[in-house]
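>>> Dropping the sequence and predicted coords here.
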Amino acid sequence: MNRSKSGQRGGMMLVLILVGLLAYIGVLGAQVFPTYMEFQSIQKAVKKAAAEGNSVAEVRLIYEKATAVEDIKSVQPKDLEVVKQGDRWVAKFAYSKEIHLFGPAYLVMKYAGSS
């Protein structure tokens, strides 16, 4: 069976498009993954700060120390909403990250959590 040259070019074009799409998804994943890892670090630091703190100021101070160790940039101590619920402190946070896709298009990641 002989394939026509145009059929071979069409198949090659499809392969190139698929490879390009997979490469773009890989690049996008490489940009999304660090934002998720930072969210995990923030969540861990907030839980620790709320569990160990005895006041709003102390919860923020403990969290601030964790931001220095974990290199957290997205949520600063002043951004935490710290409230007393019963006999324990609860710290809440919310923020978003934008990842440029192409032209005017962005992927917006919204993160929120609490202790």
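Right, received. Where do you want to start? Numbering: from 1, shown residues only.
>>> When you work out contacts or count neighbours from here on, use the C-alpha atoms and nothing else.
Fine.
>>> With Val46 as the reference, measure out to the closest residue to Ser41 other than its chain neighbours.
Among residues not flanking Ser41 along the chain, Glu70 sits closest, at 6.8 Å (CA to CA, 6 or more residues apart in numbering). Noted for Glu70: a distance of 12 Å to Val46, by CA to CA, to the nearest Å.
>>> Presented hereafter is structure B, for comparison with structure A:
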Amino acid sequence: MPSKAQQRGISFIGLLFVGAVLAMTGVVAAQAFPTVIEYFAVEKAVQRASTGQSVVEVRALFDKQAEVDTIKSITGKDLEVTKVGDKVVVGFAYEREIHLAGPAYLTLKYAGRSK
């Protein structure tokens, strides 16, 4: 039977520290996850909007899809609409901030463009 000096493992204080770090990570992840879901919705809306033929039409298509998917971070006015050859290319970029504690924020930057 091993003596106390030979025992290995984590102390109670170490266990509390690991638990606190995991809890904080979980809280931040739970707040960041909806922004990632929204990003994928924005990408899908941009792909659909890129079927428009004019800037006004592209923005209107995006805004309609944004209503359906409840996109709050970006609107049709925020899109960068260009033409490459005869194809409409729609780009976007936006930031989301998540309040952590006190003056600390986590800033997530999202950007993309249609194919």
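Great, that's in hand. Here the structure is a predicted model, which is why all the values come from computation and not from measurement.
>>> just to revisit the earlier point, relative to Met37 of structure 1, how far out is the residue nearest to Ser41 of structure 1?
Relative to Met37 of structure 1, and taking CA to CA, Glu70 of structure 1 is found at 11 Å.
>>> Trp89 of structure 1 too?
Counting by CA to CA - Trp89 of structure 1 and Met37 of structure 1 are separated by 24 Å.
>>> between the two, who's got more neighbours?
Trp89 (20 against 11; other CA atoms under 10 Å).
>>> buried residues in stretch 22-37 of structure 2?
Within stretch 22-37 of structure 2, the residues that count as buried by 16 or more other CA atoms under 10 Å are 32, 35.
>>> Comparing Glu70 and Val46 of structure 1, which residue is more hemmed in?
It is Val46, of Glu70 of structure 1 and Val46, that has more neighbours when counted by other CA under 10 Å, with 29 against 13.
>>> Aligned counterpart of the more buried one in structure 2, please.
Using TM-score structural alignment, the partner of Val46 of structure 1 in structure 2 is Val46.
>>> pretty sure its match is touching Ser114, no?
Yes - assessed by CA atoms under 8 Å, Val46 of structure 2 is found in contact with Ser114 at 6.1 Å.
>>> what sits in contact with each of the two?
Common neighbours of Val46 of structure 2 and Ser114, counting by CA atoms under 8 Å, 6 or more residues apart in numbering, are 90-91.
>>> Gln43 is in contact with the residue nearest to Ser41 of structure 1, correct?
No - with contact defined as CA under 8 Å, Glu70 of structure 1 does not reach Gln43; the gap is 11.4 Å.
>>> follow-up on the earlier one: just checking, what packs against the strand or helix carrying the match of Val46 of structure 1?
Taking DSSP states H and E as the definition, Val46 of structure 2 sits inside helix 12-49. Counting contacts by 3 or more CA pairs under 8 Å, 6 or more residues apart in numbering; DSSP states H and E, helix 12-49 of structure 2 is packed against helix 55-69, strand 87-101, strand 104-113.
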